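> Can you look at this prediction? I've put the sequence above it.
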Amino acid sequence: MIDAKTGNEASLAVITGGASGIGEATARGFVAAGWRVVIADINDERGDNIAAELAGRGSQVTYSHLDVSDEQAVLDFKQDVYSRFGRVDALVNSGGILQNATRVTKMAIADFDRIIDVNLRGTLLTARAFGEEMAAAGSGSIVNLCSLTTFQATPQPAYGMSKSALKMLTEVMAAELGPQGVRVNAVAPGYTMTPAMKQRIDRGERDPAKVISKSALRRFVEPKEIADAILFLCSPSASAITGVTLPIDCGWLVYSVYSSAAAQPE
């Protein structure tokens, strides 16, 4: 696919977890900006459908099955992408799983292991695999998905620990890969109205009134708003930005603390 403006081959983005929610919105955002996109996920039916829909509009979009927690699968996937396209300009690590409220003392260790395995280890595996290739090429951008729980304690201990660790991974890789021209950043979405969030609200596992009352902008974040920020971080407009974890939360972090202060202005 050739960029109509430059006459050069369009940039390529690899998006894990691209078959739903923030990952899907990100894939759509990159396509709208003229990028070629590889969607990777474990939801084959949804991934195939999205890729076919976007490709039907004239974009170069493909789908690959990928379990990010499987190291050999990640390495094979990377090899396949580079053999087909020869380059990767951006990697978005959106693949991950959520956790319902629980206590550390009550949490099933099997649940902890799975969340850490996918959210933290899976992001590490993909970032390391593609980051090495980007460093060899002398350019590239990686964006990881952190969370509000990166900054504030919530009753999601495994999820919070995985997302806190991703901030450190982002900063370490930014320092390591920067001299080779690779930028590594993260976004920290607030409560975002994804299909997964909607399902949890419908099941009574999330209280939307609490979210809205603690958000400065009095609303949920939309997936497209996260996608727009990710696209910016991967663009030339963010060429001097690396090692940053950017909250996109409708002001939840600032307002939740502000509104809990012992003294309030009249």
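Sure, I can see it.
> When you work out contacts or count neighbours from here on, use the C-alpha atoms and nothing else.
Noted.
> For the chain, which segments are assigned as helices?
21-32, 44-55, 71-85, 109-115, 122-137, 157-177, 195-202, 208-213, 223-233, 252-258 (DSSP state H).
> For residue 62, which of these is the nearest?
Judged by C-alpha to C-alpha, the one of these that comes nearest to residue 62 is helix 44-55, at 5.5 Å.
> So which residues make contact with that closest one?
Around helix 44-55, the neighbours that count as contacts under C-alpha atoms under 8 Å, 6 or more residues apart in numbering are 18-20, 28, 31, 39-41, 60-65.
> one step back: highest mean neighbour count out of the helices of the chain?
Most buried of the helices of the chain by mean neighbour count (mean count of other C-alpha atoms under 10 Å) is helix 21-32; its value is a mean of 23.
> quick check: angle from that one to helix 195-202?
Here helix 21-32 runs at an angle of 150 degrees relative to helix 195-202 (axes from the mean of the first three to the mean of the last three C-alpha atoms, to 10 degrees).
> So which elements touch helix 21-32?
Counting contacts by 3 or more C-alpha pairs under 8 Å, 6 or more residues apart in numbering; DSSP states H and E, helix 21-32 is packed against strand 12-16, strand 36-41, helix 223-233.
> and these as a markdown table, adding distance to residue 241?
A markdown table is the format used below for the helices and strands packed on helix 21-32 (distance: least, C-alpha to C-alpha, whole Å):
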| stretch | distance to residue 241 |
| --- | --- |
| strand 12-16 | 18 |
| strand 36-41 | 23 |
| helix 223-233 | 7 |
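> Which among the ones you listed is found nearest to residue 78?
Checking these against residue 78 by C-alpha to C-alpha gives strand 12-16 as the closest, at 9.6 Å.
> if we can go back for a sec, nearest to residue 183 among the helices of the chain would be which one?
helix 157-177 (5.9 Å).
> And for the closest one, what's in contact with it?
Helix 157-177 is contacted by residues 98-99, 102-104, 111-112, 115-116, 119-120, 123-124, 131, 135, 144-147, 149-151, 153-154, 182-186, 242-245 when judged by C-alpha under 8 Å, 6+ apart.
> which other residues reach the longest strand along the chain?
Using DSSP state E to define each element, the chain has its longest strand at strand 182-189. Residues outside strand 182-189 that contact it (C-alpha under 8 Å, 6+ apart) are 131, 134-135, 138-148, 150, 167, 170-171, 173-174, 177-178, 221, 226, 229-230, 233, 239, 241-249.
> Got another one to weigh against that:
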Amino acid sequence: MKKLENKVAIVTGAGSGIGKATALLFSKEGAKVVVSDINEEHGKQVTDEILNSGGTAIFVKADTSKAEDHQKLVEETIKAFGKLDIAVNNAGIGGEINKAGDMSLEGWQKVIDINLTGVFYGVKYQAPEMLKNGSGSIVNIASILGQVGFEKSAAYVAAKHGVVGLTKTTAWEYAKEKVRVNAVGPGFIYTGLVNEESMGKEALQYLETKHAFGRLGESEEVANLILFLASDDASFITGSYYPVDGGYLAV
């Protein structure tokens, strides 16, 4: 039997990168997937890919920094599939690269709104629907920078630390109702924003040397852990934070 057979899952930021890899893997494992992204073109492409491979999916455009969009996302999920079993709060941005004293207030707020408050909105509207099922699993995507600092990334680091704290707190709040909440902390992953073209060869090679494996991660490697935490295989795991970092934090 497939790991997510008959499950309904929301994946935010599913138009690319880790979100896309997760949505495709969830479908492969039997889930009905609600693909959500602020980029309609990318989101619909992922939805079509699932449908063309024989899976079940719908696309719901959403700006995760807006509470009303999260509420609509959950409502559309229930309207289409009648329930919600799994949610992956993945949508996020890198944000402004500057020392704290030089960072614009708008740049700070945008990162906090999307990367932290957006995850809170997700849990706020997802958990009550899961309570109706008697169980559920929420996976919040944090970062290795939810554990350590990083120069010129104050807003991003603060937001991701916040996601880890939010995860631990809400996991305790909902544990007795069998709604599990965990966080995944990806290291540096090859994506559209992290590659030789966007960073330059020298910068990318330096970043690769910071990992014990001597390379960055692939989105599919993160999706594999998200799948485990979302599935019943992780039935006794809640309130945990799991780095997927190729040894970046080991030394």
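Yep, it's here. No experiment lies behind these values; they were computed from the predicted model shown.
> hang on, the earlier thing: please list only the buried members of the contacts of helix 157-177 of structure 1.
When these are checked for burial by 16 or more other C-alpha atoms under 10 Å, the buried set is 112, 115-116, 119-120, 123-124, 131, 135, 144-147, 149-150, 182-186, 242-245.
> Buried members of the contacts of helix 44-55 of structure 1 into PyMOL, please.
Remark: buried members of those, expressed as a PyMOL selection using 16+ other C-alpha under 10 Å:
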select buried, resi 18+19+20+28+31+39+40+41+60+61+62+63+64+65
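> Put together TSV for the contacts of helix 44-55 of structure 1, with distance to residue 198 of structure 1 on each row.
As requested, the contacts of helix 44-55 of structure 1 are exported to TSV (distance: C-alpha to C-alpha, whole Å):
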residue	distance to residue 198 of structure 1
18	18
19	16
20	13
28	20
31	25
39	23
40	23
41	20
60	30
61	27
62	27
63	25
64	26
65	25
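> what residue of structure 1 takes the place of residue 121 of structure 2?
Residue pairing (TM-score structural alignment): residue 121 of structure 2 is matched to residue 125 of structure 1.
> Correction: the previous question concerned residue 61 of structure 2.
Residue 61 of structure 2 maps onto residue 65 in structure 1, with residues paired by TM-score structural alignment.
> what do we get in structure 1 for residue 19 of structure 2?
Aligning on TM-score structural alignment places residue 19 of structure 2 opposite residue 23 in structure 1.
> cool, and residue 192 of structure 2?
Aligning on TM-score structural alignment places residue 192 of structure 2 opposite residue 195 in structure 1.
> ok, now residue 39 of structure 2?
Residue 39 of structure 2 maps onto residue 43 of structure 1 when the alignment is built from TM-score structural alignment.
> Now for its match: which residues touch it?
Shown in contact with residue 43 of structure 1 (C-alpha under 8 Å, 6+ apart): 19, 65.
> Skipping adjacent residues, who's closest to residue 125 of structure 1 in space?
Sequence neighbours aside, residue 71 is the residue nearest to residue 125 of structure 1 in space, at 6.4 Å (criterion: C-alpha to C-alpha, 6 or more residues apart in numbering).
> same check, this time on residue 28 of structure 2
Distance criterion C-alpha to C-alpha, 6+ apart; nearest residue to residue 28 of structure 2, sequence neighbours excluded, is residue 55 at 7.3 Å.
> so that neighbour touches residue 26, yeah?
No - at 9.6 Å, residue 55 of structure 2 does not count as touching residue 26 under the criterion of C-alpha atoms under 8 Å.
> intersection of neighbour lists for the two?
Taking C-alpha under 8 Å, 6+ apart as the contact rule, residue 55 of structure 2 and residue 26 both touch residue 32.
> contacting residues for residue 210 of structure 2?
Counting by C-alpha under 8 Å, 6+ apart, residue 210 of structure 2 touches residue 248.
> how close does the residue opposite it in structure 1 once aligned sit to residue 222 of structure 1?
Using TM-score structural alignment, the equivalent of residue 210 of structure 2 in structure 1 is residue 214. Distance of residue 214 of structure 1 to residue 222 of structure 1, given as C-alpha to C-alpha, to the nearest Å: 16 Å.
> distance of the most centrally placed residue in structure 2 from residue 186 of structure 2?
For structure 2, the residue sitting closest to the mean C-alpha position, by C-alpha atoms, centre = their mean, is residue 90 at 2.0 Å. The gap separating residue 90 of structure 2 from residue 186 of structure 2 is 11 Å, by C-alpha to C-alpha.
> tell me, what's touching these two both at once?
Residues touching both residue 90 of structure 2 and residue 186 by C-alpha under 8 Å, 6+ apart: residue 141.
> ok so, going back, how about the residue nearest to the centre of structure 2, what's its partner in structure 1?
In structure 1, residue 90 of structure 2 lines up with residue 94, judged by TM-score structural alignment.
> Check residue 239 of structure 2 too.
Taking TM-score structural alignment for the superposition, residue 239 of structure 2 sits opposite residue 243 in structure 1.
> give the contact list for that match.
By C-alpha under 8 Å, 6+ apart, residue 243 of structure 1 lies in contact with 170, 171, 172, 173, 174, 175, 183, 184, 185, 186.
> mind giving me TSV with these and columns for distance to residue 199 of structure 1?
As requested, the contacts of residue 243 of structure 1 are exported to TSV (distance: C-alpha to C-alpha, whole Å):
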residue	distance to residue 199 of structure 1
170	30
171	33
172	35
173	34
174	35
175	38
183	35
184	32
185	29
186	26
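> Show me which of these is closest to residue 89 of structure 1.
residue 183 (10.5 Å).
> and the closest one, how far is that from residue 146 of structure 1?
According to C-alpha to C-alpha, residue 183 of structure 1 stands 16 Å off from residue 146 of structure 1.
> now do residue 121 of structure 1
13 Å.
> Please apply the same query to residue 54 of structure 1.
Counting by C-alpha to C-alpha, the gap from residue 54 of structure 1 to residue 146 of structure 1 is 27 Å.
> What of residue 129 of structure 1?
From residue 129 of structure 1 across to residue 146 of structure 1, the span is 19 Å (C-alpha to C-alpha).
> related to what we said a few turns ago, from what I can see the match of residue 192 of structure 2 touches residue 23, true?
No - using C-alpha under 8 Å, residue 195 of structure 1 is not in contact with residue 23; the gap is 11.6 Å.
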